[in-house]
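> after the sequence you'll find the predicted model.
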Amino acid sequence: MWNLFRAEWTKTYKRPANIGLFLVTLGIILLGFLGMVGISLYEGMDSQFAEQIRQLTLFPTSLQVPLIVLSQLGSILAIVFMSNSIGAEYTNDTWKVLLPRRARRSDFIIIKVVICLLFMTLLIAISLIFAALLGVLVNLIVGGDISNLEQFSASELFKSLVPIFMQLIVFSSITLLVTMASRSTIMGIVFGIVGNTIFSVAASLSKLAAKILPNLHISNLEANWLYDGEQKTEVIKRIDMAFGTPISLTTSLIVVGAYIFGSIIIGLVLFQRRDMAGQ
């Protein structure tokens, strides 16, 4: 399996779509910081806005920028990555050559999931480091302090990353199944993005859909993990109204877990019954 892992990782970092994911994510973060610098210069360094920018770009507060970007792009990143990872095997007939050499077809799917998590972890880590460096540069320009390490909390950062990873895992698992079933990269991307939008709309219109689909359950997990005090109470109250009834943390974990493991298991079963070349 180690040789398979190395081969898959080599394909992953050389795949243009994955390079594009890195560039787009880092580019959006860069534009955010450039925008803050530009407005600060326009408003004047002594303005209230410039002071707010100094506070926002002060480490570790500057990490909020990539966290916001990743939370908004998380599902799309997972969808594009996994659909290309699976779909490329159909396009190039790669697995038609590799399958006869492997006794366990499940190795391929397991490696795909592991590589996806590794790639996304690397993307998140680089985004955080990139934002921290940009924050330092911005503060050198606008004349503020570089950091306030007393505010840094590894546990709080981890809590903020958990919902992002949850999005990545859920939608990459669903996309894995859809791409395998359709044997198409395009179908995997289209269904993933459109399906995610439909899921969100359906969950907002129907209490039954809200209970079945993963979107609000992910929001429920975020509310329980990220917020405290009155803010947590208010957020959970809004989520319960969307559900039509209070939903426990355990229930949301079960639903989200069902989507993750269900999609992967069905994908494994599907792959065991046919090869990736579509024969």
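Everything's here; your move.

> every contact and neighbour count from this point should use C-alpha atoms.
OK.

> in a strand, F199, correct?
No. For F199, which was evaluated using DSSP: H, G, I helix; E, B strand; the rest coil, the result is helix, with no strand membership.

> surely it is in contact with I212?
No. Using Cα atoms under 8 Å, F199 is not in contact with I212; the gap is 9.7 Å.

> ranges for the helices of the stretch 51-200 of the chain?
Taking DSSP state H, counting those that start in this stretch to define them, one finds helices in the stretch 51-200 of the chain at 64-92, 94-98, 106-142, 154-182, 185-205.

> same for the helix or strand that the last one is followed by, what does it pack against?
The element immediately downstream of helix 185-205 (helix or strand, assigned by DSSP states H and E) is helix 207-212. The elements that helix 207-212 packs onto, with contact taken as 3 or more Cα pairs under 8 Å, 6 or more residues apart in numbering; DSSP states H and E, are helix 185-205, helix 214-226, helix 229-243.

> let's go with 6 Å and repeat that
helix 185-205 (3 or more Cα pairs under 6 Å, 6 or more residues apart in numbering; DSSP states H and E).

> buried stuff in the helix it packs on?
The neighbour-count check on helix 185-205 (16 or more other Cα atoms under 10 Å) flags 185, 187-193, 195-196, 199-200, 202-204 as buried.

> alright, now check it against this:
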Amino acid sequence: MGHRLDGKVAIVTGAGSGIGRAGALLFAAEGAKVVCADISGDEEKTAAEIGAAAVAVHVDVSVAADVEGMVTTAEERFGRLDILFNNAGIGGPKLLVTEQTEEAFDHVIGVNLKGVFLGMKYGIQAILRSGGGSVINTASAAGLVGWRKNAVYGASKGGVIQMTKAVALDYADKGVRVNAICPGMTWTGLVPDAKEHPDPPADVPMPYQPMKRWGLSSELATAALFLAGDDSSFVTGVALPVDGGYVCG
């Protein structure tokens, strides 16, 4: 067990699985108290695995009242908020833009972009009350480069990156750092096979990532930990690719 987040209180959205679950477990192992937020119900499992240093909250990140309540829970249960990991997200249907429905567009933007907006709207107020801290938003390599049949998803993640940069500037002199991680192809619940196989099969190559393998949730969690703690004290407004070299091409 490490000590990089001793005395800190963190919220992690999407904590029921994938990057969020890995982040919640890692933050707790490094000494943080963690609010595990998710809509799936699996946030209860993650919080139970952590123990007394965690609380589970059922949250739809696209609903303002849910997000405000999540932040209130952090302050009421643990007394403060230092770290907000806005990680919850969905993939949406992979279709040409002419085939996308308005309902699918609204849903993807609501979770991936509005959810980050609401998290920062309410979370930063609490972080300021604690004297400062860190916000980490999960964007995507798809927010940095185009992915075929992913116009809506890419737009949501590109929006997260631009919002991250703007909010970082707004709070740079107020003690709140705001950064984003940009996963490449990562073995999470957004990959259908990952729901049955906890680890990527060796016979599934990734030729379009220079490292020719899937990213792991634990690797994204480690990047989030760096941005959450004091090791990154002079880092803000960054969109950090964690993608096996994908966006270098």
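Thanks, I have it. Treat the numbers as computed from the prediction; the structure is a model and nothing was measured.

> quick one: TM-score?
After superposition, the two chains reach a TM-score of 0.33 (TM-score structural alignment, normalised by the length of structure 2), with 132 aligned residues with a Cα RMSD of 5.7 Å.

> wasn't G158 of structure 2 part of a helix?
Yes. Looking at G158 of structure 2 with three-state DSSP, it is inside a helix.

> now do the contacts for L26 of structure 2.
By Cα atoms under 6 Å, 6 or more residues apart in numbering, the contact set of L26 of structure 2 is empty.

> quick one: secondary structure of it?
Secondary structure for L26 of structure 2, judged by three-state DSSP, is helix.

> how much space between it and D106 of structure 2?
When distance is defined by Cα to Cα, to the nearest Å, L26 of structure 2 is 32 Å away from D106 of structure 2.

> go on, V135 of structure 2?
24 Å.

> now do Q162 of structure 2
Q162 of structure 2 is 19 Å from D106 of structure 2, by Cα to Cα.

> the more surrounded of those two?
Legend: neighbour count by other Cα atoms under 10 Å for Q162 of structure 2 and D106, higher for Q162 (16 against 12).

> which residues touch the residue nearest to the spatial centre of structure 1?
Nearest to the geometric centre of structure 1 sits G74, at 2.7 Å (Cα atoms, centre = their mean). Contacts for G74 of structure 1 (Cα under 6 Å, 6+ apart) come out as Q167, L168.

> that one and F243 of structure 1, how far apart?
Distance, G74 of structure 1 to F243 of structure 1, by Cα to Cα: 23 Å.

> tally up the residues packed near the closest residue to L177 of structure 1 other than its chain neighbours, please.
Nearest non-adjacent residue to L177 of structure 1, counting by Cα to Cα, 6 or more residues apart in numbering: G267, 5.1 Å away. Using other Cα under 10 Å, G267 of structure 1 is surrounded by 21 other residues.

> ok, so what distance separates G267 of structure 1 from T175 of structure 1?
Plainly put, G267 of structure 1 is 10 Å away from T175 of structure 1 if you go by Cα to Cα.

> in a helix, K165 of structure 2, correct?
Yes. Assignment of K165 of structure 2 by three-state DSSP places it within a helix.

> what is the neighbour count of it?
Counted with other Cα under 10 Å, residues neighbouring K165 of structure 2 total 18.

> again, but for E75 of structure 2
18.

> for the strand or helix carrying it, buried residues please.
Using DSSP H and E, the element containing E75 of structure 2 is helix 64-78. Judged by neighbour count (16+ other Cα under 10 Å), helix 64-78 of structure 2 contains these buried residues: A64, D66, V67, E68, M70, V71, T72, T73, A74, E75, F78.
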